[in-house]
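J.: dropping a prediction and its sequence here:
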Amino acid sequence: MGDGDDTSAAGSAEQLIADGVMDEEGVLAEPATITIATAAPTAFTIPLYMAAAGHDAFKRRNLTVKIENMPGTDSYPLMSTGQLDGNYSAPDVGMFNAIHNGADLAVVAPTQIQAEDAKDGLYCRVDDMGGKPFSWDMIRGKKIGSSQANRGVSMIQIVKNLKENDIPVTDVEVVQMSTADQVAALEKGGLFCGLIQEPITATVEEAGHAVFVARQMEFGFPNGSVAFGKSILRDHPERGYAFVAALAELYRDELQGEWLRGREEYFAELLGQPVDALKKMTTPIYSLPMEFPENYARTFDQTWRSWDDLLQYDEPLPEDKVIDQRFMDFANKLLARD
């Protein structure tokens, strides 16, 4: 969060309840709308699209959710000036640099965790392995594709794998490229490896041009987050409490166990995506109570410091400068009480 911003009494759930702005369940006294950005309608964004479709957990709290499709990198500047309420994405370098420079930005809730048997991850080109099983030494001097280049969440596991195999990140070129372009490049030889997510992974495996070599994320680390900007953190925190409380309720009531199975047609219609693609996916995990792993912000910070030109500051950001805990605390108390 920006300098001078904190969870003071004025923005606390207790004070907002006492002021009559919302009640103990996070129901808003007056109807409100919150606009959340996300890159595209994908399986990753199912909870957000359920919210926008008027799920009861949000409707009951007098909160309407609107979606603005844009990359996370484009949303953070708008969020910091109050032109956009939040995003459903993942932290990136620009967000951390902006927080350091005093911007009103914070992550407020985790999204999905990759299933333990998920196939999201690094796929490497078979023809470039010379008929041998994959080894990390093969990656030296090669290109890896990533939709966020080296500035996003997917670099956490890549950097960890490189370090464990004594390979400097400078020995690998990370190229910014859409998932669709990565798939084409793996076929034609423009990349050695690409970071591919389900359900597109099934297409890659069926084509046989590339094989899975490593997970995208360590099991238990969330793939993304909900983040808020100035309009929620400072101006209307009651809308943030309502949104995160409703999201936690949706996780609990709709997205536990093998929640995807048997509902693929509904979710395909919700997203405007082919139903067959969803049928090929493993079911993501929505963990409760809502919480981020220990040293969440530091993990990003340490990853990006592997390159000299990404972060604009020297000392790691404190966890409470990146995570605004009050919204999750409120939501978790409601879950524990029910």
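T.: Sure, I can see it. Residues are numbered from 1 along each chain as shown.
J.: rest of the way, CA atoms for contacts and neighbours
T.: Fine.
J.: grab the nearest non-local neighbour of the most centrally placed residue in the chain.
T.: In the chain, the C-alpha nearest the mean C-alpha coordinate belongs to Gly224, at 1.5 Å (C-alpha atoms, centre = their mean). Distances taken as C-alpha to C-alpha, 6 or more residues apart in numbering put Ala90 closest to Gly224, at 4.2 Å, once the chain neighbours are dropped.
J.: surely the one you found is in contact with Ser154?
T.: No - assessed by C-alpha atoms under 8 Å, Ala90 is found out of contact with Ser154, at 9.7 Å.
J.: then this one, side by side with the first:
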Amino acid sequence: MIGNFARWRSFWAAASLIWLAGVAGPAAAQAPALAPLDPPQAVRVAYVPILKFATVYVAESRGLFKKYGLDVKLDTVKSGTEAIAFLDKGSVDVGGISIVASLWAAWNRGLDIRVIAPGALDPMKDGPTKFIVRKDLIDSGAVKTVADLKGRRIGGAGGPGSGAEYFISKALETAKLTIRDVQLMNIGNADLPAAIETKSVDAVLLSSPYSDQILKAGTGTLLMQDITPGLMTVAFVGSGKFVKERPEAAQRFVLAMAEAARLMQGPDYLSQPNIDAYMKYTASTVEGLRTGSPAVYDPNVAIPVDGLADLERVHRENGRTEYDKPLDMAKVVDTRFVTKAIELLGKAPTN
């Protein structure tokens, strides 16, 4: 224990000196020249193979984990729920997961995992999630604003506690309505265009390509977009064992992720090394990558704690949790690794 503490203290001392030396010059935006851990430390990561976790693919493929003395192994899982089970057992160190309603109850009961870095964020403008109303209701004047949806049937994938319910709830809040003021219908994304066409629903919440299908067919009209700009619905979480017993490895993991995010900004998002990384760890195609709308990868890897608290609030107020008081975000988030990473790297400009 004493030896671990000494190594940890030496790491911070050396890192702080490097940061202070470079903060005044151009090197402040570059990664600090930290010596790799010797011997390298193994870190096991469970992830769902989607692009929202792309920072970990880039960090691994471009040698950033190795640079900081980490031997990272990426294991695919079918769902975030599976990853959480592995994290809870301590058989993996980090998981890429979606923040779903059931997690709040688990955290409230003492689930020992913490958000240590963000996944992709929703764009600030022209985001993929759209709230679409049947065109005939718009044309007749029956629906002019969100307020006119009171009592109407709204389709979304996932049902109670889902991401769709959260987005619909946030849209309804703009008209001082709640999810209880509408009829929420659980319909798969692929079936939502038909539901609009057959008039079995009045409005839908969905993303591309299904939203594009409705708008192109002329059966629906866009009512609202960019409902929650900058929202984080996926995150990298560390097991309690990992962040408590190996904080030096956790710190370097987050540092590599921050450096990866900086290699994914603007046109660099589709640089060949990055495309190779995306292709290696997901089922993406080059055409899909080049024509699709990229997600947002914050170069400062900030964890939007206020956004997480809002997610929890909406799920709680919708009755999707087993408790009724706000959850302490200290049970959910550990920001110390992100904070130190940005101290070391310097803060990057954002658009």
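T.: Perfect, I can see it now. Just so we're clear, the structure is a prediction, and the values are computed from it rather than from any experiment.
J.: need the TM-score between these chains.
T.: Here the TM-score for the pair of chains, by TM-score structural alignment, normalised by the length of structure 1, is 0.78; 323 aligned residues with a C-alpha RMSD of 3.6 Å.
J.: before we move on, the earlier item: the more surrounded of Ala90 and Ser154 of structure 1?
T.: More crowded of Ala90 of structure 1 and Ser154, by other C-alpha atoms under 10 Å: Ser154, with 25 against 21.
J.: surely that one and Met217 touch.
T.: Yes - using C-alpha under 8 Å, Ser154 of structure 1 is in contact with Met217, at 6.9 Å.
J.: which residues are common contacts for the two?
T.: With C-alpha atoms under 8 Å, 6 or more residues apart in numbering applied, the contact sets of Ser154 of structure 1 and Met217 do not overlap.
J.: number of nearby residues for Ile46 of structure 1?
T.: 17.
J.: now do the one 5 residues further on
T.: The tally of other residues near Ala51 of structure 1 (other C-alpha under 10 Å) stands at 22.
J.: what's the following helix or strand after whatever helix or strand it lives in?
T.: Using DSSP states H and E, Ala51 of structure 1 sits within helix 46-52. Using DSSP H and E, the helix or strand that follows helix 46-52 of structure 1 towards the C-terminus is helix 56-59.
J.: re earlier: what about the residue nearest to the centre of structure 1, distance to Gln112 of structure 1?
T.: 7 Å (C-alpha to C-alpha, to the nearest Å).
J.: for Ser75 of structure 1, same thing?
T.: 20 Å.
J.: who has more neighbours out of these two?
T.: Ser75 (25 against 22).
J.: got the contact list for the spatially most distant residue from the centre of structure 2?
T.: Ranked by distance from the centre of structure 2 (C-alpha atoms, centre = their mean), the top residue is Ser140, with 38.8 Å. By C-alpha under 8 Å, 6+ apart, Ser140 of structure 2 lies in contact with nothing.
J.: over to the one 5 residues further on?
T.: By C-alpha under 8 Å, 6+ apart, Thr145 of structure 2 lies in contact with Leu223.
J.: Thr55 of structure 2 now?
T.: Neighbouring residues of Thr55 of structure 2 by C-alpha under 8 Å, 6+ apart: Gly119, Met257, Ala260, Ala261, Tyr297.
J.: again, but for Leu206 of structure 2
T.: Thr129, Lys130, Phe131, Gly156, Ala157, Ala164, Asn189, Leu192.
J.: the strand or helix carrying the last one: what's the following helix or strand?
T.: Put plainly, it is Leu192 of structure 2. Assigned by DSSP H and E, Leu192 of structure 2 belongs to helix 192-197. Per DSSP H and E, the first helix or strand lying C-terminal to helix 192-197 of structure 2 is strand 203-206.
J.: what's the mean deviation for the helix or strand just after that following strand versus structure 1?
T.: Downstream of strand 203-206 of structure 2, the first helix or strand assigned by DSSP H and E is helix 210-217. Comparison of helix 210-217 of structure 2 with structure 1 after fitting gives an average deviation of 4.6 Å (mean C-alpha distance after the TM-score superposition for structure 1).
J.: okay, now the aligned residue in structure 2 for Leu247 of structure 1: neighbour count?
T.: Using TM-score structural alignment as the criterion, Leu247 of structure 1 maps onto Met257 of structure 2. The number of residues packed near Met257 of structure 2 is 29, by other C-alpha under 10 Å.
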